[in-house]
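Student: Compute the structure for the input listed below.
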Amino acid sequence: MIERITILGGQGRDGRADAVARLDLAMGDVVSIVGPTGSGKTTLINDIELFANADTPTGRRVLINGERAPTAYRDDPARNPIALITQHTTFLSDLPVDVFLQTHARIRKAGGGRVDDLVAATLDFANQLTGEPVAPGLRMTELSGGQTRALLIADATLICDTPIVLLDEVENAGIHRSRALELLRQHRKIFLFVTHDPRIALLSDYRIVMRGGRIESVLVTDDHEKALAPQVARLDDMLSRLRDSIRGGERVSVTDLGDAA
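Tutor: Okay, the predicted model is just below:
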């Protein structure tokens, strides 16, 4: 059973060592990876997904429970404890959503024989994350970006049931971020978000700051930042309503800004 993963520092693009030599992530942690575009955020989650052992350009090492990851984690997809949800969600399969989920559940031998119940729970989870309901009869290739990302998050959490979930810029998919973190915290896993989004960052336990391909610092979300989170959420909700109005062809006015005006 996985209890923690450890990242042993490597180096950035200029050869300078990571400022954090060792970082332990425990089950139940929600972590954001932040930094400017090109700072090395995606490279870090790639190191984690590959169980790097000083064999990637960064030279980092990733340990599972203090030891090198078993070879089977890399070689056997059914035993891989990591789910990576990227910005690229093109499906080769054109199956209906419920058939896709049923097939995946049977391959994973998930649900303890109650595959239909597990599929229903996965769809319910997904539909709490997206404003566009995912119907079981929709085909996978018909889903929007937001529907797809919501479905994959639900699938990784319930059907894959992997202890480590890596999410690359989910804010760009139009999912309900606060609800996503609320639901994810109900499951004892390690969640790492690559994000530019202040709402996700302030709802995380801490954030890994990247710059120039190296880990520059680790910032624990303190009480002051936690107190800011509701205000950030209100501003974000206001902007979301404005986006929805504009997408819907409606006019907007200063009253739509609420208290921000």
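Student: going forward, measure contacts and count neighbours with C-alpha atoms only.
Tutor: OK.
Student: where's the closest residue to Ala135 other than its chain neighbours relative to Glu171, distance?
Tutor: Leaving aside its sequence neighbours, Ala135 sits nearest to Val97 (Cα to Cα, 6 or more residues apart in numbering; 7.4 Å). Val97 sits 23 Å away from Glu171, going by Cα to Cα, to the nearest Å.
Student: Which residue of the two possesses the greater neighbour count?
Tutor: A direct count of neighbours by other Cα atoms under 10 Å for Val97 and Glu171 places Val97 higher, at 22 against 19.
Student: sec struct for Gly146, please.
Tutor: State at Gly146, reduced to three classes by DSSP: H, G, I helix; E, B strand; the rest coil: helix.
Student: Next up, the contacts around it.
Tutor: Residues near Gly146 by Cα atoms under 8 Å, 6 or more residues apart in numbering: Thr130, Glu132, Ala173, Gly174, Ile175.
Student: run this one through as well so I can compare:
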Amino acid sequence: MTQSTPPRRSALPRLAARLRPQRSRLLLVVVLTIASVGTLVAGPWILGLATDVLLSGLIGRELPEIGGRDQAVADLRAQGHDRLADMLSTMNVTPTHGVDLDHLGRLLLLATAVFVLSAVFSWIQGFLMAGITQRTIHGLRRSVEEKMGRLPLRYFDRNPHGEILSRTTNDVDNINVALQEVLGQLPTAVLTVLGVLVVMFWISPLLAAVSLITVPLLMVALAVFGKRSKPHFTAQWEHTGHLTALAEETYSGHALMLAFGRRATVIESFGERNEKLRRASFYAQFFSGLILPAVLLIGNLNYVTIAVLGGYQVATGVVSLGSVQAFIQYSRRFTTPITQIAGQLGLIQSGLASAERVFEFLDAPEESTTTTTVTRTGKTAGRIELRNVSFRYEPGAPLIEDLTLDVAPGQKVAIVGPTGSGKTTLVNLLMRFYEIDDGQILLDGTDYRDLSRDEVRACFGMVLQETWLFGGTIRENIAYGRQDVSDEDVRAAARDAFVDDFVRTLPDGYDTVLDEDASSVSTGQKQLLTIARAFLADPDILILDEATSSVDTRTELMIQQAMTRLCAGRTSFVIAHRLSTVRDADTIVVIDAGRVTEQGSHVELLARRSFYHHLYNSQFAATS
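Tutor: Below you'll find the predicted structure:
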């Protein structure tokens, strides 16, 4: 049954949900952030007090002792210097006394301690936040990997491999960068803005109100440019996936591309996709890049306004010079976090675009859950029955219709037929990579649908035409299906598959490391290694899908002898175009257009002089 794709949900709350298991650490981070911001906010205030102490000492040293500060203020007013009198009235001045160095020293020492504590708190917060981010991304990668195992084969058939790789690697890495940068600075930035704003209102409500005027302007700039950049970031990562898919296809099919003279076409296609990526990236970076200059301009205008109004208030005695000095520092600290957030907005938009792509992958329809009603125990006998099986990849396009087949335990069944007749599809159904639309498939009399997929697949071993070896040693590749085997077991399987001789000629023998493409061994040797893997796995039921198509005639004869031993006593399905591999089969099943048209032994089918007879003669008449 085809499942509909769920609607795309917002990535932000889903990312927040991913952080929920780290809430205890996040709470500690918030506490440390408050402590860091609190000490950081206290610093300018202490420096302002130090400035007042210094200025008061310098002015007090010039005042006569008689009459004190009040008399000096009165004299200045009498002389018409009202602003100087107002400024002097706000100072704690002691006539004839200079700078109180002890008090000044204590204030400076306190300021130093406050800034050091702020740095320590900030360092611990960054350390914890890095751990939170990496644990979250670790969980996200684990979810992606687990999702890969739950997706049906249909998903991988319909989506380019490069696009899937881009979502599971590039996009996850981009989320990691975004979380690391944003979570590391966003809490500090928000609390700094709030803390600084409180102190600014305490120092001068007027100056604080003026500073607040810039906030709506900043928000407008963030909203306008952020809205324009987000769709371009989404397009950027979509085009990155398309470009990665093309690069992966070009790399894997490089030889064919050159052989068929498609190099210019591929370069042109790459150029088109690369140009789309360049254009999307340019506009994404351009609009997000406009945010920071706009915020800096607004912040500088605010700074100039504060400096002018602050100077006027000092001159009129409303606030002290130290308070204005502190306020100017606070005004900078007020706009700096907003500037940081503005600078990170592009990164946030990019991270959210990647998150949407990753969550879209995680929301892809999975294989339907199997309700297991039977638990198998013991060894599988190997009886396979297909009763009126029908299947189609796409609705309205039947591929297999009313296919019936009964395979006895230990029987070797060869399946032949023209290209597109449904041979490989039958393998996919036997392995339960796809679910049938109608009919039944039974294993030892038990309906597939009453068994879990793992139980079904555990009974099978496969050797496919398209070899698959992973980056690792030859020993690890042979032992892929069974990790609890000895070196002698691996060598025995290699000898049975005629692999041992050529492996021993390698400098490191079974410890020879293969890269992901196994380019150090030939195509035929790759196939032999996969056959050795099947020998070692010792499955109850064996599927050989064009297993000898990549080896020479002499090696094919050797493999046939080995396969005869391997297939002895177990059910096996041999799918091949080369009829030399199926003449000794107990039963040959001819499939055409998804139906069994003939069934019997090699001799029986030749005697009927029908399709199989024609196919056999087309291959062997010239040499018989």
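Student: For stretch 492-507 of structure 2, list every residue counted as buried.
Tutor: By 16 or more other Cα atoms under 10 Å, the buried positions in stretch 492-507 of structure 2 come out as Ala492, Ala493, Ala494, Asp496, Ala497, Phe498, Val499, Asp500, Val503.
Student: Map the first one onto structure 1.
Tutor: Right, Ala492 of structure 2. Residue pairing (TM-score structural alignment): Ala492 of structure 2 is matched to Ala121 of structure 1.
Student: so where does its match fall, helix or strand?
Tutor: Element membership for Ala121 of structure 1, per DSSP states H and E: helix 115-127.
Student: Which other helices and strands does that helix contact?
Tutor: helix 97-108, helix 145-154 (3 or more Cα pairs under 8 Å, 6 or more residues apart in numbering; DSSP states H and E).
Student: quick check: angle from the longest one to helix 145-154?
Tutor: Between the axes of helix 97-108 of structure 1 and helix 145-154, defined by axes from the mean of the first three to the mean of the last three Cα atoms, to 10 degrees, the angle is 30 degrees.
Student: re earlier: okay, the match of Ala492 of structure 2 and Ile64 of structure 1: tell me how far apart.
Tutor: Applying Cα to Cα to Ala121 of structure 1 and Ile64 of structure 1 gives a distance of 30 Å.
Student: With Arg179 of structure 1 instead?
Tutor: Here Arg179 of structure 1 is placed at a distance of 29 Å from Ile64 of structure 1 (Cα to Cα).
Student: Show the contacting residues for the nearest residue to Val41 of structure 2 once chain neighbours are set aside.
Tutor: Using Cα to Cα, 6+ apart and skipping the chain neighbours, the partner closest in space to Val41 of structure 2 is Val196 (6.3 Å). By Cα under 8 Å, 6+ apart, the contact set of Val196 of structure 2 is Val41, Tyr330, Ser331, Arg333, Phe334.
Student: Taking the contacts of Gly146 of structure 1 together, which two end up most distant?
Tutor: Glu132 and Ala173 (11.5 Å; Cα to Cα).
Student: neighbours of the counterpart of Leu542 of structure 2 in structure 1, just the number please.
Tutor: Matched by TM-score structural alignment, Leu542 of structure 2 corresponds to Val165 in structure 1. Neighbours of Val165 of structure 1 under the rule other Cα under 10 Å: 22.
Student: Ok, Pro81 of structure 1 next?
Tutor: By other Cα under 10 Å, the residues close to Pro81 of structure 1 number 17.
Student: Would you state the strands of the stretch 451-600 of structure 2 in chain order?
Tutor: 460-463, 472-473, 513-514, 541-545, 571-575, 587-592, 595-600 (DSSP state E, counting those that start in this stretch).
Student: wait, which of those strands is closest to Gly68 of structure 2?
Tutor: strand 472-473 (88.7 Å).
Student: quick one: the closest one aligns where in structure 1?
Tutor: The counterpart of strand 472-473 of structure 2 in structure 1, using TM-score structural alignment, spans residues 95-96.
Student: Hmm, the match of Leu542 of structure 2 is touching His187, no?
Tutor: No: using Cα atoms under 8 Å, Val165 of structure 1 is not in contact with His187, being 11.1 Å away.
Student: Mind listing the shared neighbours of the two?
Tutor: Counting by Cα under 8 Å, 6+ apart, the contacts common to Val165 of structure 1 and His187 are Thr157.
Student: Quick one: the strands in the stretch 251-400 of structure 2, in order.
Tutor: With DSSP E, counting those that start in this stretch as the criterion, the stretch 251-400 of structure 2 has strands at 384-391, 400-407.
Student: residues contacting the nearest residue to Ser390 of structure 2 once chain neighbours are set aside?
Tutor: Computed as Cα to Cα, 6+ apart, the closest residue to Ser390 of structure 2 that is not its neighbour in sequence is Glu401, at 4.4 Å. Residues in contact with Glu401 of structure 2 (Cα under 8 Å, 6+ apart) are Asn388, Val389, Ser390, Phe391, Gly594, Arg595.
Student: what do you get for Ala576 of structure 2?
Tutor: Counting by Cα under 8 Å, 6+ apart, Ala576 of structure 2 makes contact with Ala414, Ile415, Val416, Asp545, Glu546, Ala547, Val582.
Student: let's go with 6 Å and repeat that
Tutor: Glu546 (Cα atoms under 6 Å, 6 or more residues apart in numbering).
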